[in-house]
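Asks: got a predicted structure here, sequence first:
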Amino acid sequence: MYLYQAAFTARTLARTLRAALIKTDPAPLNYLDVGARGGLPRRWRLLEQLGKISPIFVEADPDEADKLRKRGRTLCAALGSEHGLLADLRITRAAHLSSVLEPDYDGWPHELLPDVEVVEKVPVTLSRLDHVWPDEYGDPHFVKIDTQGYDLEVLKGFGELLKRVCCAEVEVCMANQYVGQPSPTDVYDYMRASGFDMVGFKANSLQAGRQTVVFNAFFVRAEIRDVPAVRMWKIVNDIGSAQRITAIGI
């Protein structure tokens, strides 16, 4: 395991350094992380230190948002598609599985059921991103959304801001782990209709032994698929040279 982790770290570092050599605008590109518990993904941290990106965190959990403010610009908000809608943020025993949606316990492996036990409900008022995004932040160039089944509603709340996004990484799930969560095809269809091509689809986690049910779908705005910023984003995410992946039956 140690050797595997060391090799993984070395590969990640090599990709990050290769990405850093791509000439982009002198100003850092905004990296919007929605559902940002824990901060930037490790593969992006060096690029932040090198001034290639500037993180913007959105986190619904007030305690976690306070921690993130020490790392970068942070909005404490629960995002959705309907501004002002009252909801409960369901804090689970494993905090990274918390969601606005109720866990669908039938969709979880038995050994993970304790992790998704709801231990607290925090009342929240949902916000559309286009209602709370400060003008001074500029464009959300790169976006990562990980909101445990609520990702499509978050995307719908971008409104016109979605036209200013270059690349997006969106979590999707094959199993019904939260009540009312969208299917991967729902997310794909929405992004295609919004002018994005899917260029990658990668496993995110393993559950129940070898059963892979959670994935990250990677999207690029179709008309800018080969600009330097997109090439950098692809390298960091280890996507390769794919121009478009057609989703059939997912």
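Replies: Alright, I've got the coordinates.

Asks: please count neighbours and contacts with C-alpha atoms only from this point.
Replies: OK.

Asks: show me where the protein has helices.
Replies: Here the chain has its helices, by DSSP state H, at 2-20, 42-49, 62-68, 129-132, 151-156, 184-193, 228-236.

Asks: neighbours around the closest residue to Leu75 other than its chain neighbours, how many?
Replies: In this structure, Leu75 finds its nearest non-sequential neighbour in Val58, 4.8 Å apart by Cα to Cα, 6 or more residues apart in numbering. A count of nearby residues for Val58, using other Cα atoms under 10 Å, gives 24.

Asks: I'd like the distance between Val58 and Arg69.
Replies: Using Cα to Cα, to the nearest Å, one obtains 10 Å as the distance from Val58 to Arg69.

Asks: go on, Trp44?
Replies: 17 Å.

Asks: so what's Lys70 up against?
Replies: Lys70 makes contact with no residue, according to Cα atoms under 8 Å, 6 or more residues apart in numbering.

Asks: just to revisit the earlier point, the helices of the chain: which one's closest to Trp108?
Replies: Closest to Trp108 of those is helix 184-193 (Cα to Cα; 17.3 Å).

Asks: second structure for comparison follows:
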Amino acid sequence: MTARRWLTHAVAARLGRRGFEIRRHSSTRRQSMLMRHGVDLVLDVGAADGGYGTSLRAFGYAGPIVSFEPQAAAFARLGETISGDPTWTARHLALGSDPGEVTMNIASNSTSSSILPMLATHIDAAPSVTYIGTETVTVSTLDDETRELLPKYHRPFLKIDTQGFEREVLAGGSETVAACVGLQLELSLVPLYGGGMLIDEAIGWAYAHGFQMVGVEQGYAAPSGEILQIDGVFMRVPAGQRAVG
């Protein structure tokens, strides 16, 4: 065993005894897939303050990003994040099945804010996170927002992180989904928001629309250790290779 391998093994063993492990970062795997599939546009729905796009940039994606964020305070922080990046733009919007206006519940940690009501399972898992107010937000549809954009690109990738509202986003984006080579969806293992899409429905929807899961990224975990949400990365399967049944 080389000195480098011995040191790596020793560090991993020591971290393991303390409940940690060393593994390849999930963003590295995602970036490899984006490159392999020639992704030339990322649609970032539910961008918050831009953490997802920042991760894309950190791991090598240099193409255009269009982010959507309805919450005013988060959108202001998103504007600061993308400042100076000419290929990353942001739109102050929620996306849903129909255009209009809707009341959004604002959470104490911002990232748990949702158009849907927060359930007891969420509150029990994170008692410090509660709704502290509401905000009226503008809603558009994904197809309306991308209709003039998509003809400029060949292989878009769609990421949706909308705290249970994914079903409505997808319902307003059938044309966009048809053009995408891949997508990333937040997958809830337990109900956290009233009426929110759960993992079985989300995965079934993805496979029914020609995608297969190629990656899993850990999302929200309760302090007790239970994983409540994960992120699934899906890539499009050529029609001739899709399972029949």
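Replies: Structure's in. What do you need? Not measured: the values here are computed from a predicted model.

Asks: fetch the TM-score of the aligned pair.
Replies: In this superposition the chains share a TM-score of 0.75, using TM-score structural alignment, normalised by the length of the second structure; 221 aligned residues with a Cα RMSD of 3.6 Å.

Asks: export the helices of the first structure to CSV and append columns for mean neighbour count.
Replies: Output for those, formatted as CSV (neighbours: other Cα atoms under 10 Å):
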stretch, mean neighbour count
helix 2-20, 14
helix 42-49, 16
helix 62-68, 16
helix 129-132, 17
helix 151-156, 22
helix 184-193, 16
helix 228-236, 20
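
Asks: what sits closest to the corresponding residue of the first structure for Leu183 of the second structure if chain neighbours are left out?
Replies: Aligning on TM-score structural alignment places Leu183 of the second structure opposite Ala168 in the first structure. Of all residues not flanking Ala168 of the first structure in the chain, Val143 sits nearest, at 4.6 Å (Cα to Cα, 6+ apart).

Asks: that older thread, which residue in the second structure lines up with the residue nearest to Leu75 of the first structure?
Replies: So Val58 of the first structure corresponds to Phe68, using TM-score structural alignment.

Asks: before we move on, what about Trp44 of the first structure?
Replies: Under TM-score structural alignment, Trp44 of the first structure pairs with Leu56 in the second structure.

Asks: who's in contact with that match?
Replies: Each residue near Leu56 of the second structure by Cα under 8 Å, 6+ apart is listed here: Ser27, Gln31, Ala62.

Asks: distance of His96 of the first structure relative to Arg90 of the first structure?
Replies: Counting by Cα to Cα, the gap from His96 of the first structure to Arg90 of the first structure is 11 Å.

Asks: so for these two, which residue has more residues nearby?
Replies: For the pair His96 of the first structure and Arg90, the greater number of neighbours falls to Arg90 (23 against 17), based on other Cα under 10 Å.

Asks: after alignment, which residue of the second structure pairs with that one?
Replies: In the second structure, Arg90 of the first structure lands on Asn105 (TM-score structural alignment).

Asks: rewinding a little: show me the contacts for the match of Leu183 of the second structure.
Replies: Here Ala168 of the first structure is in contact with Phe142, Val143, Lys144, Ile145, Phe218, Phe219, Val220 (criterion: Cα under 8 Å, 6+ apart).

Asks: again with Pro123 of the first structure
Replies: Leu86, Ala87, Asp88, Leu89.

Asks: skipping adjacent residues, who's closest to the first one in space?
Replies: Counting by Cα to Cα, 6+ apart, Thr125 is the residue found nearest to Leu86 of the first structure once chain neighbours are left out, at 4.6 Å.

Asks: please consider this matter closed, and thank you.
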